[in-house]
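1. just to be clear, the model below is a prediction. Sequence and coordinates:
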Amino acid sequence: MSEAIDRPHPTPRDYILIAVILFAITAAEVAVTYVDALDSARAPMLIVMSAAKFLLVVGWYMHLRFDRPAYRNLFLIGLVLTPVLFGAVLLSFGLLIGN
């Protein structure tokens, strides 16, 4: 179990606010898929909105925002190394170079 830093713990009101924000972002994601004028920008918009939701969930609901920096850094190292490892595996199978 991790040890928390001395910060005020979120209140139920904070959790409700985050849930409302997550709902709004999800509604925007669904709406973006139905707007034909956004064809070229659809994927980048969805990626940005998904990243925002990810950061909210990780920061608030997983309490990384309130943990010691060492725990947060361990999580971030894994988060950064995952796509690097994924890219290395794809390269080893020749999927990124078109062979």
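-> Structure received.

2. from here on, contacts and neighbour counts on C-alpha atoms
-> Fine.

3. buried ones in the one helix or strand Leu85 maps to, by neighbour count?
-> Counting by DSSP states H and E, the element that carries Leu85 is helix 69-92. Residues of helix 69-92 classed as buried under the neighbour-count rule (16 or more other C-alpha atoms under 10 Å) are 71-72.

4. also this one, for the comparison:
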Amino acid sequence: MSRSVEEIEAEELSHHPEPRTYITVAVILALVTAIEVALSYATALGDLVVPLLIISAIIKFALVALWFMHLRFDSPIFRRLFLFGIVLALIVFSVYLAVLFGRGGPVPLLTD
């Protein structure tokens, strides 16, 4: 039993939000970016700037991955595969940093 093109398109479009939702997410991303720029100039926050920037980057990453990469609407297996890749990359990066700084850090550049 075959389905018509219209039925297939209707099923595909039913899983995606309205364009207004994408615009809302884009505005939120722009606001978070503006906050990041403001944080980079904030000297009063001192050592809190870097953790706040990391948190805002994670928020932006999640919004982009969920909405614009359509992971929110995809099969759970794709979300799991994506998260597995992210976790694996973080583990490899953490091991690399542990090895690098366990030996005293990166080699300093020679300056004249």
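-> Yep, it's here. Predicted, not measured: the structure shown is a model, and the values here were computed from it.

5. centre of the chain to the helix holding Leu85 of structure 1, how far?
-> 14 Å (C-alpha atoms, centre = their mean, to the nearest Å).

6. what of stretch 59-77 of structure 1?
-> On C-alpha atoms, centre = their mean, the centre of stretch 59-77 of structure 1 falls 13 Å from the chain's centre.

7. what is the end-to-end distance of that stretch?
-> Criterion C-alpha to C-alpha, to the nearest Å; first-to-last residue distance in stretch 59-77 of structure 1 is 15 Å.

8. what's that stretch aligned against in structure 2?
-> Mapped onto structure 2 using TM-score structural alignment, stretch 59-77 of structure 1 spans residues 66-84.

9. over to stretch 21-34 of structure 1?
-> The aligned range for stretch 21-34 of structure 1 is 28-41, by TM-score structural alignment.

10. which parts of the helix or strand where Leu17 of structure 1 lies are buried?
-> Using DSSP H and E, Leu17 of structure 1 sits in helix 12-34. Residues 18, 22, 25-26, 29, 32 are the ones in helix 12-34 of structure 1 that count as buried (16+ other C-alpha under 10 Å).

11. do the same with stretch 56-68 of structure 1
-> Neighbour counts using 16+ other C-alpha under 10 Å place 56-57, 60, 63-67 of stretch 56-68 of structure 1 among the buried residues.

12. and of these, the nearest to His9 of structure 1?
-> Top of the list for closeness to His9 of structure 1, among those and by C-alpha to C-alpha, is Phe66 at 7.8 Å.

13. I'd say that closest one and Val58 touch.
-> No. With contact defined as C-alpha atoms under 8 Å, Phe66 of structure 1 and Val58 do not form a contacting pair (10.7 Å).

14. quick one on the thing from earlier: measure the mean distance from the helix holding Leu17 of structure 1 to structure 2 post-superposition.
-> Superposed on structure 2, helix 12-34 of structure 1 shows a mean distance to its aligned partners of 0.3 Å (mean C-alpha distance after the TM-score superposition for structure 1).
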